[in-house]
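Engineer: the following block contains a protein sequence and its predicted model.
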Amino acid sequence: MDLHLDISSPDGRRAGLERALRDAVRGGRLAPGARLPATRRLAEEVGVSRGTVKAAYDQLIAEGYLTARQGSGTVVALLPATQDRPSESRTRTRAPRFDLRPGSPDVGAFPADTWLKAVRRAVATAPVSAYDYGDPLGRIELRTALSEYLGRARGVVAPPERILVTSGAVQGLALLTRVLEGGTVAMEDPGLPFHREVVRHGGGRVVPVPVDELGARPDDLPAADAVVVTPAHQYPTGVTLHPSRRRALTDWARARGALVVEDDYDGEFRYDRQPVGALQGMAPGQVVYLGTASKTLGPALRLGWMVLPPQLVGPLADAKLHSDHSTESIGQLALAELIRSHAYDRHVRTCRLRYRRRRDLLMERLGARWRVRGIAAGLHALVEVGDEEAVLARADAEGLAVGSLGEHWHAAGSRQGLVVGYGTPREGAYPQALEVLARVLELGQPQAPSLGLPSGPLRF
């Protein structure tokens, strides 16, 4: 191992070596269990005799900083937590026993073997250019594969030259905000708070557009440069944007020279019929389509994509270039291989069946006593409750993590509820998590009031 040590000391080189090693252990630069270089090797590297290194090692072994194991050399000892070396456990928040928070898939279902095979095939056939700096738009192999997949599976008009590969959908939203140069962005109310912060962080001004049982309300759209919507499965209410609203949104964009940003975060997962096609197919010149592999494969891959109107390709590619230059290539090539071989389709179908079973189990346990919304698609449902804060407090006491509707409003909202994610738990833990959720709900009112979804905006 390479080891950076400054052994300069007025007390001599042995004392300097001891101090340098001691400080490295105390400061955490040498982790517990790390194996130190052999005495001969370290002596050559720092320019002292082997006897000086051995004496320094012996001194630190005596002090308890190092240990010597037969056949394993000299390693860093496990020290108790001190004020100058904080214990890792003190920085961690308590993990919930049961996690029903929305936003993530079942990462335990990641197709590791299939992905590894795709990586191997991709690396075996990759051109030398794949290991150089990449095109800001992304690898042409992935853009070509996405063009075919998005067209047939999501109804998106997606020529490869209008696709930009991003490091996740959030980066796509951030890049678009930058290109809008601090413009006004209308965002659904209720909607994902983090996405609002992404827009604000990029210099954009956020204004709300209310949501009702038909989705975002185009008649209430304020003057804006763009509107961000989740048509297939609105987050967090779970409603699907009505066809008349789709037409009204694209008409609004054409009339104002504005953009509709379609966040298709979980559009592949529909349980009562075929997945609803993307809004982008109705108006490719007015709609920016955001897609991601985070819900179908896993967030850790950091792979997303934008399908852009022609006039935005150049500006977004330039913004990507000056953000992180390009998304890493090997993951792009592996995903392209998955799509071309239809292994991606097979995985999505498998996940769709798994999540439908989870959705059905949720309805079987809760649907008879509580009003559950947004169950036709996606990886979460909205359970209406009368006193959100009280329910959340009981859930926390039971070690249950669950989302709340209250945090999704732009301002205080009158409707209260739990946003229950059924993608996150591992298969074996999910039934017990539902039992805990049911018990938490039963500890309060026997049944939440029937608030319904009014025909007007969901305002307080």
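Structural biologist: Cool, got the structure. Residues are numbered from 1 along each chain as shown.
Engineer: could you use CA atoms for every contact and neighbour count after this?
Structural biologist: Will do.
Engineer: in the stretch 351-460 of the chain, which spans are strands?
Structural biologist: 372-373, 380-384, 400-404, 417-421 (DSSP state E, counting those that start in this stretch).
Engineer: put this next to the first one:
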Amino acid sequence: HHLIQGQPDAGSFPRTAWLAAARRALTAAPNDAFGPGDPRGRIELRRALADYLARARGVRTDPERIVVCSGFAHALRLLFGTAGSGGGVLRGPLAVEAYGLGFHRSILDAARVRTVPLPLDEHGARVEELAAMTGPVRAVLLTPAHQFPTGGPLHPERRAAVVDWARTHSGLVLEDDYDGEFRYDREPVGAVQGLDPERVVYVGSVSKSLSPAVRLGWLVLPEHLVDAVVTAKGEREAWASAPDQLTLAELIESGQYDRHVRRMRQRYRRRRDQLVAALAEHAPHITVTGIAAGLHAVLRLPPGTEASAVKAAAWHGVGLEGLASYRHPAATATAPDGLVVGYATPPEHAYAAALDALCRALPPA
């Protein structure tokens, strides 16, 4: 049973809608769509995204400030460079959340970017500590809609405070909006980018909403960074496929993308509710957090039981991860013990069995 976070249900890719959108998009596409193209990405997609992100996430931008990339990792490489590339667009150390994706840290390590961990609490990253950081920390990478992996949104006061910090220190906020569409319990939390489009780089992709196999993402940039990012993008080999961009644009324009996201939101919400119900029944002593949004939840465990719970889960045939594997190596304050449970991945027919096995693996009260 696979309860690793970060993967949507592969069986739910909207094949029919994607095929129909591709047919319409390619029929209507001008001939120049099959020529060398624009390093920022197809104008059809950038227009569709400007419109969609304003509507769905409160992002304020125009198509000229959007650069299409092939996902969040590519965005990081454009901004910070790669091993041996002599650096990207941004220089200097980067503040990051004390818990985050090791894969992202390894990209930054490879680009020789020093990352400085920001502690977390129940209101998200403690952004008030940015001002006191030694060394020229001028940029911070955050997951404001749904902290990854601990799960809460960044408190409204802190959202305002981090934008203030960026204004006063000529700083930059990098906003990783990896699953902003999947909010279940209240009105969506809008993008921090809407508070100050010139101080926030907003990054999104279709990895969670459609599929990680569709290599499409986007950077919504302050005006002063657009040219540098386009230059960093370089030759055409690194650009996302134009037919895919046209297809996604058509999927968004036709309303099918919204329909798909709505359908998936209902499905994942149902799965989240099943997880919460199973725990309430079989392990009422375990608190489940981070469930207002996203595709994963965190199960809080008694101190000192995390490693053995991960082992017990493996013994019961359940693959999942403990919170410790997401901790920044230099983080001082640590989060309580916990398990990160991805409830989006298993196929529908295998989900109930995966939950049963998970409950059997949890430490007793």
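Structural biologist: Sure thing, it's come through. Quick caveat: nothing in here was measured; it's all calculated off a predicted structure.
Engineer: returning to that earlier point: so for Glu148 of the first structure, which of the strands of the stretch 351-460 of the first structure sits nearest?
Structural biologist: strand 380-384 (28.3 Å; C-alpha to C-alpha).
Engineer: how about that closest one, aligned to which bit of the second structure?
Structural biologist: Matched against the second structure by TM-score structural alignment, strand 380-384 of the first structure falls on residues 296-300.
Engineer: which stretches in the stretch 151-300 of the first structure count as helices?
Structural biologist: Applying DSSP state H, counting those that start in this stretch to the stretch 151-300 of the first structure gives helices spanning 169-179, 193-201, 243-256.
Engineer: with the second structure superposed, average distance for the longest one?
Structural biologist: Meaning helix 243-256 of the first structure. Overlaying the second structure shows helix 243-256 of the first structure at a mean distance of 0.6 Å from the equivalent residues (mean C-alpha distance after the TM-score superposition for the first structure).
Engineer: reformat the strands of the stretch 351-460 of the first structure as a markdown table; add distance to Leu176 of the first structure and mean neighbour count.
Structural biologist: Listed next are those as a markdown table, based on distance: least, C-alpha to C-alpha, whole Å; neighbours: other C-alpha atoms under 10 Å:
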| stretch | distance to Leu176 of the first structure | mean neighbour count |
| --- | --- | --- |
| strand 372-373 | 31 | 21 |
| strand 380-384 | 27 | 25 |
| strand 400-404 | 28 | 21 |
| strand 417-421 | 28 | 26 |
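Engineer: how about the ones you listed, which one is nearest Glu88 of the first structure?
Structural biologist: strand 400-404 (22.4 Å).
Engineer: residues in contact with that closest one?
Structural biologist: 96-102, 388, 392, 395, 416-421, 433, 436-437 (C-alpha atoms under 8 Å, 6 or more residues apart in numbering).
Engineer: and that strand, how far from the second structure on average?
Structural biologist: Strand 400-404 of the first structure sits 1.0 Å off on average (mean C-alpha distance after the TM-score superposition for the first structure).
Engineer: matching residues in the second structure for that strand?
Structural biologist: The aligned range for strand 400-404 of the first structure is 318-322, by TM-score structural alignment.
Engineer: how near is the residue nearest in space to the middle of the second structure to Pro8 of the second structure?
Structural biologist: What sits nearest the mean C-alpha location of the second structure, by C-alpha atoms, centre = their mean, is Tyr178, with 1.8 Å. To Pro8 of the second structure, Tyr178 of the second structure is 12 Å away according to C-alpha to C-alpha, to the nearest Å.
Engineer: where do the contact lists of the two overlap?
Structural biologist: By C-alpha under 8 Å, 6+ apart, the residues touching both Tyr178 of the second structure and Pro8 are Lys208.
Engineer: one step back: give me the buried subset of the contacts of strand 400-404 of the first structure.
Structural biologist: 98-102, 388, 392, 395, 416-421, 433, 436-437 (16 or more other C-alpha atoms under 10 Å).
Engineer: looking at the second structure, which helix is longest?
Structural biologist: Longest helix in the second structure by number of residues (criterion: DSSP state H): helix 256-282.
Engineer: distance from the chain centre to it, please.
Structural biologist: Centre-to-centre, helix 256-282 of the second structure and its host chain are 18 Å apart (C-alpha atoms, centre = their mean, to the nearest Å).
Engineer: can you check stretch 108-127 of the first structure too?
Structural biologist: The chain centroid and the centroid of stretch 108-127 of the first structure are separated by 21 Å, computed with C-alpha atoms, centre = their mean.
Engineer: tell me which residues are up against that stretch.
Structural biologist: 297-298, 330-331, 333-335, 337-338, 343, 347, 426.
Engineer: that stretch aligns to what range in the second structure?
Structural biologist: Counting by TM-score structural alignment, stretch 108-127 of the first structure corresponds to 11-30 in the second structure.
Engineer: next one: stretch 310-320 of the first structure
Structural biologist: Counting by TM-score structural alignment, stretch 310-320 of the first structure sits on residues 223-233 of the second structure.
Engineer: burial count for Val385 of the first structure?
Structural biologist: Here the number of neighbours of Val385 of the first structure (other C-alpha atoms under 10 Å) works out to 25.
Engineer: same check on Arg254 of the first structure?
Structural biologist: Arg254 of the first structure, neighbours per other C-alpha under 10 Å, totals 16.
Engineer: name the nearest residue to the residue in the second structure that it lines up against, ignoring sequence neighbours.
Structural biologist: Counting by TM-score structural alignment, Arg254 of the first structure corresponds to Arg167 in the second structure. Using C-alpha to C-alpha, 6 or more residues apart in numbering and skipping residues adjacent in sequence, the residue nearest Arg167 of the second structure is Arg199, 7.0 Å away.
Engineer: that neighbour corresponds to which position in the first structure?
Structural biologist: Applying TM-score structural alignment, one finds that Arg199 of the second structure aligns to Gln286 in the first structure.
Engineer: my guess is that match contacts Ala253. True?
Structural biologist: Yes - using C-alpha atoms under 8 Å, Gln286 of the first structure makes contact with Ala253 at a distance of 6.3 Å.
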